[in-house]
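J.: attaching a predicted model along with its sequence, questions to come.
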Amino acid sequence: MSYKTIVVHLDTSQRVHPRLEMALHLAKHFGAHLTGVFAVFSPDPRSLYVMDGTADYYTAHEQLRAERRGAIERLFHAELRRAEIAGEWIAVDDPANLAVPLLGRYADLVIASQDDPHDPESYVGDYFPENLVMSAVRPVLLVPHATRVTSPGDHVMVCWDGSREATRAVHDALPFMRTARLTTIVAVNGGRGEPGARIPGTDIATVIARHGIRVEIRDVDASSGGPIGDTLLSEADALGADLLVMGAYGHSRWQELLMGGATRTILKSMTVPVLMSH
């Protein structure tokens, strides 16, 4: 298995260029078709008429967005030609929380960004990264809004606890591991989801190694310290990993999206790209 179809979410945010650069690099690396899906948050202008002057502001803002959209679309096509990558541009008017997961289902990998509270243009919908991970049914590579990594996958760190979600994430990330210099399995709290395991992480490490992947194991005890998510981020920093792989934990209750503690921490504080599967 490899990634032969990649979807990247594009918008008018400040970090759209690094995200596109990473998507182009990965499409070239894996020989994949790249689809750029442009989706932004567009409020109903009629809702702004209740305040004097807001209609004029909305019109001016839309013109600025149209200019930015044109610039990123021209860049997208120019970079496809330069890198000799097959691809297509899709601009959607539907809410991003609906459109991007739907289009992502027809891909092997979806690339999007972590929320950036300092950039209003990065907002495309409530809990967009969380909804994408939970509903796309495909692995999602989330790019931090502050990171030095431009080409992830040299040292892959797998967050392993023996769960269904972690197992799926491992297999979804195999294309990255096959070309990585090293993959490190970080077994959290003795791999509680591995009944009868001799040494935490050994069984999944054996499965990975059979793919010709160089793999090592580290056992981390997070039961008496701080949040597991913080422990994982500290391990990634100590190892020098440039890609985290983990299962995403969460479910919907009525209209509320409930995410697991480690998942919430990683989504908020990630400093390297994270591949998540649910």
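T.: That came through, no problem.

J.: could you use CA atoms for every contact and neighbour count after this?
T.: Will do.

J.: ranges for the strands of this structure?
T.: Ranges of strands within the chain are 5-10, 33-38, 87-91, 109-113, 140-143, 155-160, 182-188, 215-220, 243-247, 250-253, 256-259, 274-277, based on DSSP state E.

J.: the fourth one vs strand 33-38, what angle?
T.: In other words, strand 109-113. 40 degrees (axes from the mean of the first three to the mean of the last three Cα atoms, to 10 degrees).

J.: chain center to strand 109-113, what's the gap?
T.: In terms of Cα atoms, centre = their mean, to the nearest Å, the centre of strand 109-113 is set 5 Å apart from its chain centre.

J.: list the helices and strands that strand packs on?
T.: With contacts defined as 3 or more Cα pairs under 8 Å, 6 or more residues apart in numbering; DSSP states H and E, strand 109-113 has these neighbours: strand 5-10, helix 16-30, strand 140-143.

J.: so what touches that strand?
T.: Strand 109-113 is contacted from outside by 3, 5-10, 19, 23, 104, 129, 138-145, using Cα atoms under 8 Å, 6 or more residues apart in numbering.

J.: show me where the stretch 51-200 of the chain has helices.
T.: Ranges of helices in the stretch 51-200 of the chain, per DSSP state H, counting those that start in this stretch, are 54-83, 96-104, 128-135, 164-172, 174-179.

J.: adding another structure so you can compare the two:
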Amino acid sequence: MSCKTILSVVRVDQDEHDLLDAVELCREIDAHLSVVVVQLAPPPPMGDAGVIATVWLDERKNEETRLDSYVAKVCDMLAETGISYSLEGKFTEIASAGDQLGERARYSDLTVMGAGLTLDLDLKSRAIDGCLFNSARPILLAPSRGKISLKPKNVMIAWDSSLEAALAIRAALDFIAQAETVHIVLVDPKADIRKNGQEPGADVARYLARHSAVVNVYQLSSMGRPVADVLQQHAMDMSADMIVMGAYGHSRIRERIFGGVTRSMIEGSKVPVFMVH
């Protein structure tokens, strides 16, 4: 994956740590940083339209002013970094935020989502879903602690023989090939000629080995635990710098109602997660 433009999605008044992480990523690979500062518009009020409408319009105006002020602050900060960058503020309705951010992400090679987005769950959810489903580009989720890097030494691949997992590997191939160690992890795999083959993980391991990756294959038993917990624990045990995985092998609706690996990894991983749908 040749990464020349990195998109960073941030909220108004977000901790500068996330922006500085994105700056360092760009320095690491000599890439352009594109920053979008997002402010979700307050929803229309319910009640006496004549009385409440004025308050609502004033609130929207105040939020737009906050956005402009923060964009100016970010501009000053980025100007001091010496990197190539572009910056825009986006005041958007909640319902259309995901689509707008997804369309914006099409013009970047990778979208980075910092941990600071967790303080605005509406924005985080719409940003992640929008960029995954509407951009055809990967995203990198930063954990609340620790650094993110596009030159990881230890990479863990969550492999389930799905199309999404294959796309994730292809998008992260440059990172994988340059890593010191690559762990291919399968949870509760079943030998199946039509899917995993007679030796689950062997096919993808041979493929990556031809790209000079040093590969180990792990077939793990969940022992009744959620798959996401097994993956996260193994990533911590091997001191992974990045988890590579496909996103939403099932529909978003099903994952939200019944739970799923993608949703759990988005909500709780302590290791940077590189995702593709």
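T.: All right, it came through fine. Keep in mind that this is a model prediction, so the values were computed, not measured.

J.: rewinding a little: now distance to Gly53 of the first structure and mean neighbour count too, for the helices and strands packed on strand 109-113 of the first structure, in a markdown table please.
T.: Shown next, in a markdown table, are these (distance: least, Cα to Cα, whole Å; neighbours: other Cα atoms under 10 Å):
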| stretch | distance to Gly53 of the first structure | mean neighbour count |
| --- | --- | --- |
| strand 5-10 | 30 | 25 |
| helix 16-30 | 30 | 19 |
| strand 140-143 | 37 | 26 |
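
J.: mind putting those in a markdown table, distance to Val272 of the first structure included?
T.: Shown next, in a markdown table, are those (distance: least, Cα to Cα, whole Å):
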| stretch | distance to Val272 of the first structure |
| --- | --- |
| strand 5-10 | 17 |
| helix 16-30 | 12 |
| strand 140-143 | 7 |
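
J.: got CSV for the strands of the first structure, with distance to His61 of the first structure too?
T.: Shown next, in CSV, are the strands of the first structure (distance: least, Cα to Cα, whole Å):
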stretch, distance to His61 of the first structure
strand 5-10, 18
strand 33-38, 17
strand 87-91, 18
strand 109-113, 22
strand 140-143, 26
strand 155-160, 41
strand 182-188, 45
strand 215-220, 49
strand 243-247, 36
strand 250-253, 34
strand 256-259, 31
strand 274-277, 32
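
J.: number of nearby residues for Tyr207 of the second structure?
T.: Each residue near Tyr207 of the second structure was counted by other Cα atoms under 10 Å, and the total is 12.

J.: and for the one 4 residues further on?
T.: Counted with other Cα under 10 Å, the neighbours of His211 of the second structure add up to 13.

J.: how far away is it from Gly201 of the second structure?
T.: 16 Å (Cα to Cα, to the nearest Å).

J.: equivalent analysis for Ser251 of the second structure, please.
T.: Distance, Ser251 of the second structure to Gly201 of the second structure, by Cα to Cα: 25 Å.

J.: same drill for those two, tell me which one is more crowded.
T.: The neighbour comparison of Ser251 of the second structure against Gly201 (other Cα under 10 Å) goes to Gly201, with 22 against 10.

J.: what residues does stretch 57-69 of the second structure touch?
T.: With contact meaning Cα under 8 Å, 6+ apart, stretch 57-69 of the second structure is reached by Val12, Val37, Val38, Gln39, Ala41, Pro42, Gly89, Lys90, Phe91.

J.: so what's the fourth one up against?
T.: Residues counted as contacts of Gln39 of the second structure (Cα under 8 Å, 6+ apart) are Arg11, Val12, Glu63, Glu64, Leu67, Gly89, Lys90, Phe91, Thr92.

J.: what separates it from Ile6 of the second structure, distance-wise?
T.: 20 Å.

J.: check the third one too.
T.: When distances are taken as Cα to Cα, Val38 of the second structure and Ile6 of the second structure turn out to be 16 Å apart.

J.: go on, the first one?
T.: Applying Cα to Cα, the value for Val12 of the second structure to Ile6 of the second structure is 19 Å.

J.: please apply the same query to the fifth one.
T.: Counting by Cα to Cα, the separation of Ala41 of the second structure from Ile6 of the second structure is 25 Å.

J.: also the last one?
T.: Between Phe91 of the second structure and Ile6 of the second structure the distance, using Cα to Cα, works out to 21 Å.

J.: tell me how many other residues crowd Pro117 of the first structure.
T.: For Pro117 of the first structure, the count of nearby residues is 11 (other Cα under 10 Å).

J.: next one: the residue lying closest to Asp230 of the first structure once chain neighbours are set aside from Trp89 of the first structure, what distance?
T.: Nearest residue to Asp230 of the first structure in three dimensions, chain neighbours excluded: Thr265, at 6.9 Å (Cα to Cα, 6 or more residues apart in numbering). Computed as Cα to Cα, the Thr265 of the first structure to Trp89 of the first structure distance reads 33 Å.

J.: same question for Tyr123 of the first structure.
T.: The value you get for Tyr123 of the first structure to Trp89 of the first structure, if Cα to Cα is used, is 20 Å.

J.: also Ala66 of the first structure?
T.: 15 Å.

J.: just Val156 of the first structure next, same as before
T.: According to Cα to Cα, Val156 of the first structure and Trp89 of the first structure sit 30 Å apart.

J.: okay, those two: which has more neighbours?
T.: Val156 (28 against 17).

J.: wait, the more buried one sits on Val186?
T.: No - between Val156 of the first structure and Val186 there is no contact under Cα atoms under 8 Å: 10.4 Å.

J.: and the residue in the first structure sticking out farthest from the centre, what does it touch?
T.: Outermost residue of the first structure with respect to the C-alpha centroid, by Cα atoms, centre = their mean, is Asp52; its distance is 39.8 Å. Residues near Asp52 of the first structure by Cα under 8 Å, 6+ apart: none.

J.: how about Thr147 of the first structure, what's its match in the second structure?
T.: With TM-score structural alignment as the criterion, Thr147 of the first structure lines up with Arg145 in the second structure.

J.: what's the local residue count around that match?
T.: Neighbour count of Arg145 of the second structure, defined by other Cα under 10 Å: 10.

J.: how much space between the nearest residue to it once chain neighbours are set aside and Ile128 of the second structure?
T.: Nearest non-adjacent residue to Arg145 of the second structure, counting by Cα to Cα, 6+ apart: Lys270, 7.2 Å away. Distance of Lys270 of the second structure to Ile128 of the second structure, computed by Cα to Cα: 17 Å.

J.: thank you, goodbye.
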